[in-house]
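1. for reference, the sequence and a predicted model appear below.
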Amino acid sequence: MKIHEYQAKDLLATHGVPVPRGVAVTTAREAKRAANDLGGKVVVKAQIHAGGRGKGRLVAKQAQTAAMYAKLEASPATMEGAVKGSRVGGVRLVGSADRAQAEAKKILGNFLVTHQTGPAGKKVQRLLIEEQFAIADEYYAAVLIDGALGTPVMIVSREGGQAIEEVAARDPKAILRVPIDPSEGFPAYRGRQLAKQLKMPHATIFQAGALFAGLYRAFLASDASMAEINPFVVTADNRVLAVDAKVTIDDNAAFRQPVATLRDKSEEEPMEIMAEEAGIGSYIKLDGNIGCMVNGAGLAMATMDTIKLAGGEPANFLDIGTVNRVELVVEATHIINLDPNVKAILVNIFGGMARVDVVAEGLVAAIKKYRIKHPIIARLNGSNVEEGRRIIEASGLDFILADDLGEAARKAVKAARA
């Protein structure tokens, strides 16, 4: 689960990480009041769940495709040009409270498109108004789980303020990776050692050590899969501050985290929320035009790979899990069909605990209930497969059957192109 920058900074501050003074607002009037309280010279920062906000493009309000998503508010299907009179980006430096209000009016309610949002962008409903300060140097710090080592790892670099992937590709030696023993944690003295390795100014070593230690404490306490500060800076007066922050909380630990107060569903893909509420195992929307319904995460990934090998693009990842209810298949098919990009649906079920006859009943019911017109390519095998095939044949509907995954993928690609 992702959280906003202002929420991440509140979390970090709770664990001793120094952050700039700032206020989250939802209206231009609140932005002016916050800027006044902070001295007038502030940064106005759009709050969306995506990086690259400073280099993004702000685009105007557009009619919502709410009908497509039933009761859920949807993202815009198409976007207009840049907001009139607006500079590029969702991060603005202003010199007065009046300017903060003016910039807030330009940003709020519009859509910010970055390299991480896709062409539709994300609607800006909140801003962070933050104090300005002179920056002398920028650094990077993050804690995440290293799957190979099986431990958390602290990653730091002198090259902050840019995508760490680009830094790694350009100069791998610019990145330091420090494995963390969970039984020991990451005490401040190790943070000070790390600050010295980064050749930070002597006057900032203790502050940086506290920042690194606090970052790890926040990571641990929030059950995060990643906690990132990019950048943290040394100011002209030798203060160390976390200027931007990102925390992603492990969904598997959500039951013991205050997710109700941190989660912002308006930032999430509406169809993914629908799938979650319907009890579907796992649904992730993608950019292709071939919808996928599969049982098992590994088989679902193999199905997407096979579609790509056949020259197509999957529209989603969907692991329907152990299929034992017709209603689950009906809703899963409906959600796939809601995607306006979908031109064909590939169903790949290998029944073990999942029953093929239940899947077949669900597919037939979904087509009749929601009047689905897209071609459905079905590769069915395993438990009760004979009964499943009988149900499909008796329905009189135009299913396209396949004996193996390769054949199913080829037929799906052909159907999507027709």
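-> On my side now, so go ahead.

2. going by C-alpha atoms from here, please, whenever you check contacts or count neighbours.
-> Noted.

3. would you mark the buried spots in stretch 128-144?
-> Residues of stretch 128-144 classed as buried: 128-132, 135, 137-144 (neighbour count, 16 or more other Cα atoms under 10 Å).

4. let me fix that, I meant to ask about stretch 261-268.
-> 266-268.

5. can you check stretch 6-16 too?
-> 6-9, 11-13, 15-16.

6. what's next to it, contact-wise?
-> Here stretch 6-16 makes contact (Cα atoms under 8 Å, 6 or more residues apart in numbering) with 18-19, 23-24, 47, 128, 210-211, 214-215, 217-218, 242, 244-247, 262.

7. tell me which of those residues fall in helices.
-> 210-211, 214-215, 217-218, 262 (DSSP state H).

8. show the buried residues in those residues.
-> For those, a burial check counting by 16+ other Cα under 10 Å picks out 210-211, 214-215, 217-218.

9. among those, which one sits closest to residue 349?
-> The closest of these to residue 349 turns out to be residue 218 (Cα to Cα; 41.3 Å).

10. now do that closest one against residue 14, distance only.
-> Separation of residue 218 from residue 14 (Cα to Cα, to the nearest Å): 8 Å.

11. use this one as the comparison:
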Amino acid sequence: MNIHEYQSREMLQTFGIPVPPGILVQNPVAAEKAFDELQKRYGSAVCVVKAQVHAGGRGKGGGVKLVKSAEEARKAANDILSKPLITPQTPPEGVPVTKLLVAAGVEIEKEYYLAITVDRVTACPVLIASSEGGMDIEEVAKTNPEAIIREPISAVAGLRAYQARKIAYFLGFKGKQVRMAGKIMHQLADLFLKNDANLAEINPLVVTKATDEHPDGTVIALDAKLNFDENAMFRQDDVRSFEDPTEEEPAERRAKQFGLSYIKLDGNIGCLVNGAGLAMSTMDIIKLHGGEPANFLDVGGSASEEAVTEAFRIILGDETVKGILVNIFGGIAKCDTIAKAIITAAKEVGFKVPLVVRLEGTNVEIARKLLEEAKGDIPMMEIGKDLTDAAKKITAHIAA
């Protein structure tokens, strides 16, 4: 589960990680007032107006603007809110922006990258840090891998003091910066472990310019991205309260309510499969035979007839779908449950596009009999002998 930057900053503050002050706004006039307030309360000579969407690369898409006056803040807010934001992580048409963060600017001496994620190889959290912050860590890994350090974190003991010092010295922190940076690393690890996070990223982590009060500058987080394990949300009420349904595809949100895993894709062949691995294989074989999948849809191992019927409604509600391939290997989800759902969907929704069904496994003979008896009510349906046959039939229908 993703959350917005302003929510991530709030969580960082809760765990004692310093961030510049900011104000959430939803229109240009409010952005203008926010600049005035930040200037009055904190002496901010410059501010940053930032689009709040669940996508990275906002700066490249024009979703982050530096402003030096209230008037500039209003104009920047109007520009960002007036059109969809298009970044490398959004659909081609972009995403609407309805919320903005107006944050106080700081004088930056040096930028760093700091993140914690899960290392699937070692099966433990890992802290990743780089002396090159403010840019994509993937790009740094390609062009200057020596600038990156990785340190495993114990899920029980957390980040140890010697590890934080090791990372701080590797990154080049000096004087009081070492203690400040180390403290932030400990706090970020604490946030990560206590909230079942998949990713806790600060980019950039910065050292501000030296002042009389802080001759070594201060270490603060300018931007943050947090992502959490959806399977753990039953015990993370505070995190779950940050969920923003408007950032999800309506069909994906609807599928989630029925325990379905659904992701819309760009093709025109709808897929209904049980099991994530089988769903991936089904999409692969569709492409192998010249088709393009319109979605990933895993009904899971214990889907009810009601949930599977809803899955058909979601697929058929997509106007780009020109055909449907059902591929079920019956285990916990029995083949006859799927067959009954197909028949119910035909009655309640209607199949106006070709439907090819491949069933194997538990209760497959019962399922085949049910579908055979229902053929008169579902004239668009064909039965595939196996997965290859089913894929060839549905792609042939689309090509015809």
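-> Nice, thanks for sending it over. What you see is a predicted model, and the numbers here were worked out from it, not measured in a lab.

12. closest to residue 412 of the first structure out of the ones in helices among the contacts of stretch 6-16 of the first structure?
-> Nearest to residue 412 of the first structure out of those is residue 262 (Cα to Cα; 39.9 Å).

13. would you confirm that that closest one contacts residue 3?
-> Yes. With contact defined as Cα atoms under 8 Å, residue 262 of the first structure counts as touching residue 3 (6.3 Å).

14. and the aligned partner of residue 311 of the first structure in the second structure, which of the three is it?
-> Using TM-score structural alignment, the partner of residue 311 of the first structure in the second structure is residue 290. Here residue 290 of the second structure is recorded as coil under DSSP: H, G, I helix; E, B strand; the rest coil.

15. who's in contact with residue 290 of the second structure?
-> Counting by Cα under 8 Å, 6+ apart, residue 290 of the second structure touches residue 395.

16. change it to 10 Å
-> The contact partners of residue 290 of the second structure, taken as Cα atoms under 10 Å, 6 or more residues apart in numbering, are 391-392, 395-396, 398-399.

17. for those residues, which ones persist in the first structure?
-> Compared against the first structure with both residues aligned by TM-score structural alignment, their matches' Cα atoms under 10 Å, the contacts of residue 290 of the second structure retain 391-392, 395-396.

18. distance check, the spatially closest residue to residue 292 of the second structure that is not a sequence neighbour against residue 295 of the second structure.
-> Nearest non-adjacent residue to residue 292 of the second structure, counting by Cα to Cα, 6 or more residues apart in numbering: residue 267, 4.4 Å away. According to Cα to Cα, residue 267 of the second structure and residue 295 of the second structure sit 7 Å apart.

19. just residue 52 of the second structure next, same as before
-> Applying Cα to Cα, the value for residue 52 of the second structure to residue 295 of the second structure is 27 Å.

20. now do residue 324 of the second structure
-> Applying Cα to Cα, the value for residue 324 of the second structure to residue 295 of the second structure is 10 Å.

21. quick one: which of those two has more around it?
-> Using other Cα atoms under 10 Å as the criterion, residue 324 of the second structure and residue 295 rank with residue 324 on top: 27 against 22.

22. ok, now which ones touch the more buried one?
-> 268-272, 293-294, 312, 315-316, 351, 353-357, 381, 391, 394-395, 398.

23. just the buried residues from the residues you listed, in ChimeraX please.
-> Here is the ChimeraX command that selects the buried residues among those (16+ other Cα under 10 Å):
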select :268,269,270,271,272,293,294,312,315,316,351,353,354,355,356,357,381,391,394,395,398
